[in-house]
Each structure stands twice: as structure tokens, then as C-alpha cells.
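Chemist: Sequence unavailable; structure follows:
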């Protein structure tokens, strides 16, 4: 019996070392060498300190900044660990809301967001990505239409010409990956950092 068990144990141990230790270390080392910024989390620095990642959205609520997509992520309620509270862009709990099209709570939230956005940004119809959450709750990007939609509000808050802000948005549009994957997009954090540079050269 031991003659049959020994090869099984040796193969199991060998595969564990190769697939559980050697391969992950090799891939991690290779990624760190070839793509150091991406391997480190695509962090964005400003004045020597990390202000975020280009891969994870942040909550911007001030009138003078571009706002990202709504986020449905949550965190444990400090007052009652058996419950959760909204925690936008909580990277430790990436998730969507799981609310379906017949959900009254979802319909009420979307109607409220539509009313707020229409009041704050007089203009064309509200882009859909400004009232819908992403599957991860962490989406750092919005559509160019969603960014341009917010220009009048930001121009008013910052006392800047709308044309200047529209040009800033246009300069920050990222095309489809490899020309075919995904949709054109604008990274909200990078756009807001560029906005601060524009206001304070």
C-alpha cells in the first residue's frame, strides 16, 4: 500500500510547490519587473504622497469636482455588526447592489439621483452611468458624455469657462483598449487632479 501512496504524496507535494509557490512567485516577480506601476496597484501620486489608484473609484461630492458612478458597496455597521451601512468604493467589499428592475428601492434611488442631477446640471438627458452602479461598485471611470454633462455645474462652482472644461475632458478621454475592447472612458480621479492643476497652475 505504501508503494502506491508514496508516488501520490510526492506528486501532490511537487504540484503544491510548483503551482502554489514557484509559479505565483515567478509571475509576481515578472510582473513587478515588466510592469512595476501596474503591479504595485496603479497608484497615483501627488506631491510625493499616494492619493488613490487609477483602478478604484473615489467618492467626490463637492460641486467643483467631477462625480463618478454611484457605488453600492457596504461596510459593517459600527453600531451593529450584524448590519451593513453604505460605504462607497469600499475596495474590501466589492459588490453590486443585487437589486433587480422590479425593486422599489432601486427605482426610488434612481429617481432621486435623476432629480438631483437634473437640478445641478441643467442640460441634456442624464447619462445612464451617472445613475447606475457597476457590478464591482469600484468603477473609476465614467463615459465622456457623463463628464461633459457635469461641465456647467463645475464651471459655475469654479468660475471657469465651460469651453475650457470641455477641452480638459476631451483631452482626458481614453479610447477602447486595443481599439476594440470596452468603451471610451474618462478616469474621474485623474480628471479631477487635472482640474485642480487647471485652476491652480
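Modeler: Structure received. Because the structure is a prediction, the values reported are computed rather than measured. Numbering: from 1, shown residues only.
Chemist: hey, let's count contacts and neighbours off CA atoms from now on
Modeler: Fine.
Chemist: wait, residue 141 sits on residue 183?
Modeler: No - here residue 141 does not reach residue 183: they are 10.4 Å apart, not a contact under C-alpha atoms under 8 Å.
Chemist: more crowded one of these two?
Modeler: Shown here are residue 141 and residue 183; by other C-alpha atoms under 10 Å, residue 141 has more neighbours (25 against 14).
Chemist: any idea how far the spatially closest residue to that one that is not a sequence neighbour is from residue 142?
Modeler: Leaving out its chain neighbours, the residue that sits closest to residue 141 by C-alpha to C-alpha, 6 or more residues apart in numbering is residue 187, at 4.4 Å. Distance, residue 187 to residue 142, by C-alpha to C-alpha, to the nearest Å: 7 Å.
Chemist: swap in residue 103?
Modeler: On the measure of C-alpha to C-alpha, residue 103 and residue 142 end up 24 Å apart.
Chemist: what about the two, which has more around it?
Modeler: Applying other C-alpha under 10 Å to residue 103 and residue 142 shows that residue 142 carries more neighbours, namely 24 against 10.
Chemist: try it against this one:
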């Protein structure tokens, strides 16, 4: 085989695979996913009552007002829940920085609800590996019910019902743990008024 024929074969293979893997495959998978699951393909965006996008079911947001359910702390640095800075803190359990951060978060939760004597669930004071978690455990949500009910002037049963509407069980009944989507729960709470 001559050098010219080798170059021609290489150029043809490069062109073919560029068209297949750089054009046809992404187009087919995009169209297929948008057809089979348009919400997931679009990022699971959530719209508010006025049709405006308020977030995604897949990314956490910062809620700090006492009337809202608070999510897991974000480990994305100075801008919480910044997907471009997603990463864990990589601090070990004996690291003084992590210990101080957890103590400060516990103190903030206790200050926001001084009458609550329950143990603070771990997911309210530690960030996840991605730092973007949109969900908390049912125990973490339940820990906050009293504060939210008091801030909104609601019965705790009403708050629990709103939280239950945003609670999912294990995936396929087997995988993961039950979880509460913080954005969905807060939207359900806002529908109650107050």
C-alpha cells in the first residue's frame, strides 16, 4: 500500500467516524431521549405558578428563611450549589475545618429553632460528594417541621402533608433511600399560603 492510499484511507475513516460519532450518534440519542423522556432531557426544570422556571429537581438551592425547608449544605465554595464548581470538600472526619463547619451548622440550626431538642440529622450539617444535592432525608425534613409551622402559622400536620407530597421512596423499591426534594416541598408549602 502506498503512502497516498494510506492517507486517503485514513482521511476517509476520519470523515466517516466524525460524521457517525460526532453527528449522527448525538443527534439520534438527543432525539430519542427527548421523545422518550422530555422532562429528563430538558434538565427536569420546575416552573412556578406564573410559568417562570424556578429551578431543577436535580440541583439544590439555598433556602435560609425560617418558613422554608432547608437543604444540605453545599460544598461548592463561595457560590452555593454552583454546578460548575461541583465537588466534595474532601475533608476527613477528624479534620478541624470539617469539625468546626459542622459545629457552626448545628449551632445555626439550633438558633433558628431553640425549642427543638431533637438530634440534628447528619445530612443537614454535612455536604454531599457533589455539593449539589436537591434532596434531604425524611428525618432531616421532620427535624424542621416545628420551625416551619411556627414561621408560617400552620399546624405541623399541614407542614408534614406538604413535605409528604415531595417525598419519594427507594428507586424501583430497592435502590437508595427515601428522600424529600427540597424545592418541591417548599413549593408545596408556598401553595398553602402564609
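Modeler: Happy to help now that I have it. These numbers were taken from a predicted model, which means no experiment stands behind them.
Chemist: Show me what residue 57 of structure 2 lines up with in structure 1.
Modeler: In structure 1, the residue equivalent to residue 57 of structure 2 is residue 54, according to TM-score structural alignment.
Chemist: got a list of what the residue nearest to its match when sequence neighbours are not counted touches?
Modeler: In space, and not counting its chain neighbours, residue 54 of structure 1 is closest to residue 42: 5.8 Å by C-alpha to C-alpha, 6+ apart. By C-alpha atoms under 8 Å, 6 or more residues apart in numbering, residue 42 of structure 1 lies in contact with 53, 54, 55.
Chemist: mind running it again at 10 Å?
Modeler: The contact partners of residue 42 of structure 1, taken as C-alpha atoms under 10 Å, 6 or more residues apart in numbering, are 35, 36, 52, 53, 54, 55, 56.
Chemist: Translate the second one into the numbering of structure 2.
Modeler: Correspondence of residue 36 of structure 1 to structure 2, assessed by TM-score structural alignment: residue 38.
Chemist: how many neighbours does that match have?
Modeler: 14.
Chemist: what do you get for the one 4 residues further on?
Modeler: Counted with other C-alpha under 10 Å, the neighbours of residue 42 of structure 2 add up to 11.
Chemist: what's the answer for the one 3 residues further on, then?
Modeler: The burial metric for residue 45 of structure 2, expressed as a neighbour count using other C-alpha under 10 Å, is 15.
Chemist: just checking, it touches residue 53?
Modeler: Yes - look at residue 45 of structure 2 against residue 53 with C-alpha atoms under 10 Å: they come within range, at 6.7 Å.
Chemist: Identify the residues contacting the alignment partner in structure 1 of residue 76 of structure 2.
Modeler: Here residue 76 of structure 2 is matched to residue 73 in structure 1, going by TM-score structural alignment. Shown in contact with residue 73 of structure 1 (C-alpha under 10 Å, 6+ apart): 84-97, 133, 135-138.
Chemist: following the top strand by length along structure 1, which helix or strand comes up?
Modeler: Assignment by DSSP state E gives strand 80-86 as the longest strand of structure 1. The first helix or strand that comes after strand 80-86 of structure 1 along the chain, using DSSP states H and E, is helix 104-120.
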